[in-house]
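>>> Sequence isn't available, so here's the structure alone:
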């Protein structure tokens, strides 16, 4: 997808818009399909299944009478059930009065309350299911480290001779036994200064001692979207040789140079595919997680370091991959709730909220970093949409669910007047949040 940016007619605009539309389209379709299919299983008939709002670009009516359509504004979607007055599932009282008993039984508002509960919860549930499938698919594609700590691939560094080989099984580092691949890095980090490590490996049926380069050089693994590193043009695989004219021996050296910069612009000398380039970069102060679990202000550029040596991998069993996908989903939910709590309590600034423009930029930059990162973003956004819709705010799925719970307890739904006021308040809150998040996006782009 990064090829779009190289086409003059498209430029950077479509290389941002198209990935955003793809991400949002997939996530919204899965969410709304969850509502649609569970409603169908519950005997509720759907009139319209729409991806997007506004003028209709394409539509087709299926044999069940449901109108499937694509609309011009791709910022959401909806399923309109029989008996709904609009996309927000407000009751169309006049339409229901004119229905026969059989038609009323197929309407959303004429269905048993437990059927309506299942229908509204199905959207977020399908989003969570998509996340699990996405990350299960990624780990199946990329593999998991082998049981024995085996070298899989080795990054290329300038003027560095490699003594380790793919397929070497690491037995010890600096005389300390290695049981897992991560032990190799942990032992190296205990050294007083970066330098060659002594590695005992099993190779071709024998045991061999070799001196190997430091495993944690200033090598870029990933670049955070909307970060100074992204703006400067850093890419995964770059080797940062110097910062502010000073040679770097490790990724930790880079981190210390950034912290010491105080936010002033510093030049980075980067080795990329055999070519040296100089990239000016201006670190920024951001809210970062502290060691005690709280937050602190920290100067950063938004890059993650990579290991010189990557482990050999094997394809996991399907249940192992699904378990990994579920763990990632739970982790994203936990981090999202923690971040929201931190914003509400003032631990971090509300400027950390991303709106549609910010998400579009993130989608475009993530797409340029590779297919795996882009697919992972779909999983993250899917969880975020599912979680947001579970909040007990009228107009959202969680708000509808709370209303159905009240109906189940009282034996009758809240009055139409109360529901109208609640829906108006809920819609106002959502719009206010969108406006504020969009304001954050604009200020971020301006700065």
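Done, it's in. Just so we're clear, the structure is a prediction, and the values are computed from it rather than from any experiment.

>>> rest of the way, CA atoms for contacts and neighbours
Noted.

>>> Tell me, how many residues neighbour the residue lying closest to residue 239 once chain neighbours are set aside?
Spatial nearest neighbour of residue 239, excluding adjacent residues (Cα to Cα, 6 or more residues apart in numbering): residue 219 at 4.6 Å. When counting by other Cα atoms under 10 Å, one arrives at 28 neighbours for residue 219.

>>> The structure to be compared is supplied as follows:
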């Protein structure tokens, strides 16, 4: 994945979501009569600015990692007597709360729109049919077997592997067992119980399905090179698209999965790769690449298979809804993603989930680039998740965030008067420290994922 693609996708994604968040504050402030002095996206050096006819300055800065809406406020400077009714601090509590909540609220609305668009556009999903089930794994103990299709998790219908993963995360975290409904190839439905506690916290598993012993069905793919990764070991050695790989390091290869297993077991090794090209047998000396992972290093050849569409016949389904039906689907998806995010945050605070789940800008940029290259629907899904995370993060009761200001307003409502400026300033300092620690942990996690096993 190109670093440039990651960077561009990250800037576009974060810039868009920050702009939406700040526009929520801006739009509601204007509606309740507060004067907005500045609407700014980004920090650092201003690269563009314009003053509108309404007197608001609109600005774009060089670092798209945030933004702000500056409103008229007597606590930040002198305000002319004729303008005091338009100052933020002069507004009733309900109006100030509405302005503060509008930023996160617009993030949730955007996620709702993104999920609605995905539902209307439609997606082609791989049915959650099981391939080989690992012996003596939680899946095998539950009675799951190859060829069964998972049709429900915890009572909720699952149409794809994405649905299965989401339900496992949402319902499995904190629970010892999960109910599954499967359908056998001959149409018989069975209800099973999966022991998820046996593998520890699901949120810490990079491969939840593998940890449970589940392997999605896959077709038998011929070991024919469909595409070579530029600069990869195979391309460097001289392999070309269309080569049929028949042996690696002397081990026969009869299908693509065998090739994967043989290569993965030899990280960094120099091996002979035997291929059949135009009816002739040829050998190439290849130094395999090395990929670091939690379970140790694995080898990489740098090739992708040639897969015929007919290989997936009957295993794909199109999931699509009309504009009205998509509203219910989008609402459910937004609620489920929001609830899962809150649940994981709570579990990180209580120690039931690891802080390794936190992601920083590096990891987010990688996901942004990957989703953008996969197409509109994956990028929209990525934007929806990040938008929800941004909304929930800003609602945390931490001073300097929207949730912290809402907390101050709640205290003011209970006391009948606001906190002193000194108390609020102390709270802001504490909030900055907490936010700094949060970002430090997220950045550390990014580096740990990037440079080695975590």
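Here it is on my side, so go on. Every value quoted in this text rests on a predicted model; they were computed, and no experiment measured them.

>>> still on that earlier bit, could you report the distance from the residue nearest to residue 239 of structure 1 to residue 442 of structure 1?
For residue 219 of structure 1, the distance to residue 442 of structure 1 equals 32 Å [Cα to Cα, to the nearest Å].

>>> do residue 252 of structure 1 as well
With Cα to Cα as the criterion, residue 252 of structure 1 and residue 442 of structure 1 are 33 Å apart.

>>> dump the residue contacts of the nearest residue to residue 287 of structure 2 once chain neighbours are set aside.
In space, and not counting its chain neighbours, residue 287 of structure 2 is closest to residue 270: 4.2 Å by Cα to Cα, 6+ apart. Residue 270 of structure 2 makes contacts with 285-288, as judged by Cα atoms under 8 Å, 6 or more residues apart in numbering.

>>> Could I get those residues in CSV, plus columns for distance to residue 244 of structure 2 and neighbour count?
As requested, the contacts of residue 270 of structure 2 are exported to CSV (distance: Cα to Cα, whole Å; neighbours: other Cα atoms under 10 Å):
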residue, distance to residue 244 of structure 2, neighbour count
285, 16, 17
286, 15, 22
287, 18, 22
288, 18, 23
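
>>> What about those, which are in strands?
Judged by DSSP state E, the subset of the contacts of residue 270 of structure 2 located in strands is 285-287.

>>> thinking again about what came up before, what's the closest of the contacts of residue 270 of structure 2 to residue 361 of structure 2?
residue 288 (30.4 Å; Cα to Cα).

>>> May I have the residues that are in contact with that closest one?
Neighbour list for residue 288 of structure 2: 233, 263, 266-271, 299-301 [criterion: Cα under 8 Å, 6+ apart].

>>> Restricted to buried residues, select those residues in ChimeraX.
A single ChimeraX command is used to select the members of the contacts of residue 288 of structure 2 judged buried by 16 or more other Cα atoms under 10 Å:
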select :233,263,266,267,268,269,271,299,300,301
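
>>> Can you flag which of the contacts of residue 288 of structure 2 belong to strands?
Checked against DSSP E, these include these in strands: 270-271, 299-300.

>>> so residue 168 of structure 2 makes contact with residue 153?
Yes: Residue 168 of structure 2 is within contact range of residue 153, at 7.3 Å (criterion: Cα atoms under 8 Å).

>>> Comparing those two, which shows the higher neighbour count?
Taking other Cα under 10 Å, residue 168 of structure 2 and residue 153 do not tie; residue 153 has more neighbours (25 against 19).

>>> For that one, give its distance to residue 189 of structure 2.
The gap separating residue 153 of structure 2 from residue 189 of structure 2 is 13 Å, by Cα to Cα.

>>> and for these two, which residues touch both?
residue 181.

>>> Distance from the chain centre to the longest helix along structure 2, please.
Secondary structure assigned by DSSP state H gives helix 421-451 as the longest helix of structure 2. Its chain's average C-alpha position is 21 Å from that of helix 421-451 of structure 2, according to Cα atoms, centre = their mean, to the nearest Å.

>>> Where does that helix end up in structure 1?
Aligning helix 421-451 of structure 2 against structure 1 (TM-score structural alignment) gives residues 416-446.

>>> And that stretch, what's buried?
Residues of stretch 416-446 of structure 1 classed as buried: 419, 422-423, 426-427, 430, 434, 436-441 (neighbour count, 16+ other Cα under 10 Å).

>>> Export these as TSV, with columns for distance to residue 98 of structure 1.
Formatted as TSV, the buried residues of stretch 416-446 of structure 1 follow (distance: Cα to Cα, whole Å):
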residue	distance to residue 98 of structure 1
419	22
422	26
423	25
426	30
427	29
430	33
434	38
436	42
437	43
438	43
439	46
440	48
441	47
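
>>> So which of those is the closest to residue 412 of structure 1?
For the buried residues of stretch 416-446 of structure 1, the closest approach to residue 412 of structure 1 (Cα to Cα) belongs to residue 419, at 12.8 Å.

>>> so who does the residue nearest to the spatial centre of structure 1 touch?
Nearest to the mean C-alpha position of structure 1, counting by Cα atoms, centre = their mean, stands residue 380 at 2.8 Å. Residues near residue 380 of structure 1 by Cα under 8 Å, 6+ apart: 131, 329, 332.

>>> Please identify the helix or strand for whichever residue in structure 2 pairs up with the first one.
If you follow residue 131 of structure 1 across to structure 2 using TM-score structural alignment, you land on residue 111. Using DSSP states H and E, residue 111 of structure 2 falls within helix 93-121.

>>> That helix vs structure 1, average distance?
In this overlay with structure 1, the average offset of helix 93-121 of structure 2 from its partner residues is 0.5 Å by mean Cα distance after the TM-score superposition for structure 1.
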